[in-house]
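A.B. asks: how would this look folded up:
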Amino acid sequence: MVVDFRKHPSLLHPLTISHSPVSKVDSFKFLGSIISQDLKWESNINAILKKAQQRMYFLRQLRKHGLPQELLVTFYTAVVESILCSSVTVWFGAATQQDKHRLQRTIRSAEKIIGAPLPSLQDLYIGRSRKRAENIIKDPSHPAHTLFDLLPSGRRYRSLRTKTTRHKNSFFPTAITLLNS
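C.D. replies: Below is the predicted model of the structure:
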């Protein structure tokens, strides 16, 4: 898969490994996330929604059989929310508003089934991004550790300079903003 956002991309020669040609694809699944060559996450979100809807069936069945609300929330967190938040720090910033609304609609459906408020996808994203950023800061061997540079005051982190919206909505600028707030 080739990811190239230049206005005039150069022609790439066919790639061979051990005298075998490597096929070019438009998207592929990596660690459970579907990555497309334009770095849009619609196919990944569609797959997440499909899995979440399949698991919502079980939540409805448990509610129908009279499971207590606390256990329904635990089941939702373990089975449905874990699907919705799979690699959320990677794709959420670049997701379209329409896709975010579709995901949030699934959470609202779960709230109605359970009868209790659940955290929004935005809140889950913020919490997981902050936690991931804190773990990167604690680990000096992490490749991204140097991106979290403290200002001379020692209280805030230096903002990353971004030229594109794609980069601005990515994990690192967002994480630095969350840590500074």
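A.B. asks: only C-alpha atoms for contact and neighbour calcs from this point on.
C.D. replies: OK.
A.B. asks: from the middle of its chain, how far away would stretch 105-117 be?
C.D. replies: What separates the centre of stretch 105-117 from the centre of its chain is 21 Å, taken as Cα atoms, centre = their mean, to the nearest Å.
A.B. asks: compare with the first, here's sequence two:
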Amino acid sequence: MESQAAFKNRPSLLLSPLLFSRYTNDCTSGDPTVKLLKFADDTTVIGLIGDGDESAYRREVERLALWCGQNNLELNKLKTVEMTVDFRSTISRDLKWAPNINTIKKKAQQRLYFLRQLRKFNVPQELLILFYSAIIQSVLCSSITVRFGSATIQDRNRLQRIVRSAERIIGSSLPSILDLYTSRVRKRAEQISADPSHPGHKLFHLLPSGRRYRALYAKTTRHRNSFFPRAVTLMNNK
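C.D. replies: A predicted model of the protein is given here:
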């Protein structure tokens, strides 16, 4: 189980994002099971909770509140939310992604409405593309390296239709779902292969030539299309 609390910090003086980041540089987590992520004045506390023990997570939340009080920062309670993700109930019994993709499709379609409205107001094409990338494409790419390889052709096509709709609205070609998946898998694979501390690093085993990685053996199509076999293949085809 994972709990996440997002806090909105508001300094009494107006600072640039860079200065504010420097100002809050010493605001860190003191527990290895709790991560504290910061982006400008947005702060997120992420805690991994096992066996129902939330003590470490709650302790770090209290430390954050104390740090803010000591450093003249006010937590905006109206913009503070907590989200709980239970990994025990995020996978369907048949190991299919249709319910997840239904949710993603619905959310992306809702945001297409705002893209259409911007088009009606004659917003420049480059800004429409920027809006699409930040607001719609980000939804389509949510966990894409995990789910896309196991998704059915029908589910992939449903997501691709969202991209085509956006292309018609913007009047410009956009990266396909497959291209987005490929680029993100390759990027993640490069990070893992260069990080010896990552649990999956050992799966990227170079052949004696030193130019290619040893392909991972996979008995089933589902396994062959999963992240690591696909990542190794993409790294070899660069």
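A.B. asks: what residue is smack in the middle of the second structure?
C.D. replies: Centroid check for the second structure by Cα atoms, centre = their mean gives residue 142 as the closest residue, at 5.5 Å.
A.B. asks: That one maps to what in the first structure?
C.D. replies: The alignment partner of residue 142 of the second structure in the first structure, by TM-score structural alignment, is residue 86.
A.B. asks: secondary structure element for its match?
C.D. replies: Assigned by DSSP states H and E, residue 86 of the first structure belongs to neither a helix nor a strand.
A.B. asks: ok, it - contacts?
C.D. replies: Residue 86 of the first structure makes contact with residue 33, according to Cα atoms under 8 Å, 6 or more residues apart in numbering.
A.B. asks: quick one: stretch 35-46 of the second structure aligns where in the first structure?
C.D. replies: The aligned range for stretch 35-46 of the second structure in the first structure is empty, by TM-score structural alignment.
A.B. asks: Contacts for that stretch next, please.
C.D. replies: 2-10, 17-18, 20-21, 28-29, 34, 47, 57, 60-61.
A.B. asks: Distance from the chain centre to that stretch, please.
C.D. replies: Put simply, stretch 35-46 of the second structure sits 14 Å off its chain's centre (Cα atoms, centre = their mean).
A.B. asks: what about that stretch, how long is it end to end?
C.D. replies: The straight-line separation of the ends of stretch 35-46 of the second structure (Cα to Cα, to the nearest Å) is 5 Å.
A.B. asks: now the residue nearest to the centre of the second structure: how far from residue 100 of the second structure?
C.D. replies: From residue 142 of the second structure to residue 100 of the second structure the distance is 10 Å (Cα to Cα).
A.B. asks: now residue 129 of the second structure
C.D. replies: Relative to residue 100 of the second structure, and taking Cα to Cα, residue 129 of the second structure is found at 25 Å.
A.B. asks: higher neighbour count, the two?
C.D. replies: Taking neighbours as other Cα atoms under 10 Å, residue 129 of the second structure and residue 100 compare with residue 129 leading, 21 against 13.
A.B. asks: dump the residue contacts of the more buried one.
C.D. replies: Listed by Cα under 8 Å, 6+ apart, the contact partners of residue 129 of the second structure are residue 170.
A.B. asks: Trace it over to the first structure, please.
C.D. replies: Checking TM-score structural alignment: residue 129 of the second structure goes with residue 73.
A.B. asks: looking at this, its match is in a helix?
C.D. replies: Yes - secondary structure assignment places residue 73 of the first structure in a helix (DSSP: H, G, I helix; E, B strand; the rest coil).
A.B. asks: In the second structure, spot the helix with the most residues.
C.D. replies: Using DSSP state H to define each element, the second structure has its longest helix at helix 98-120.
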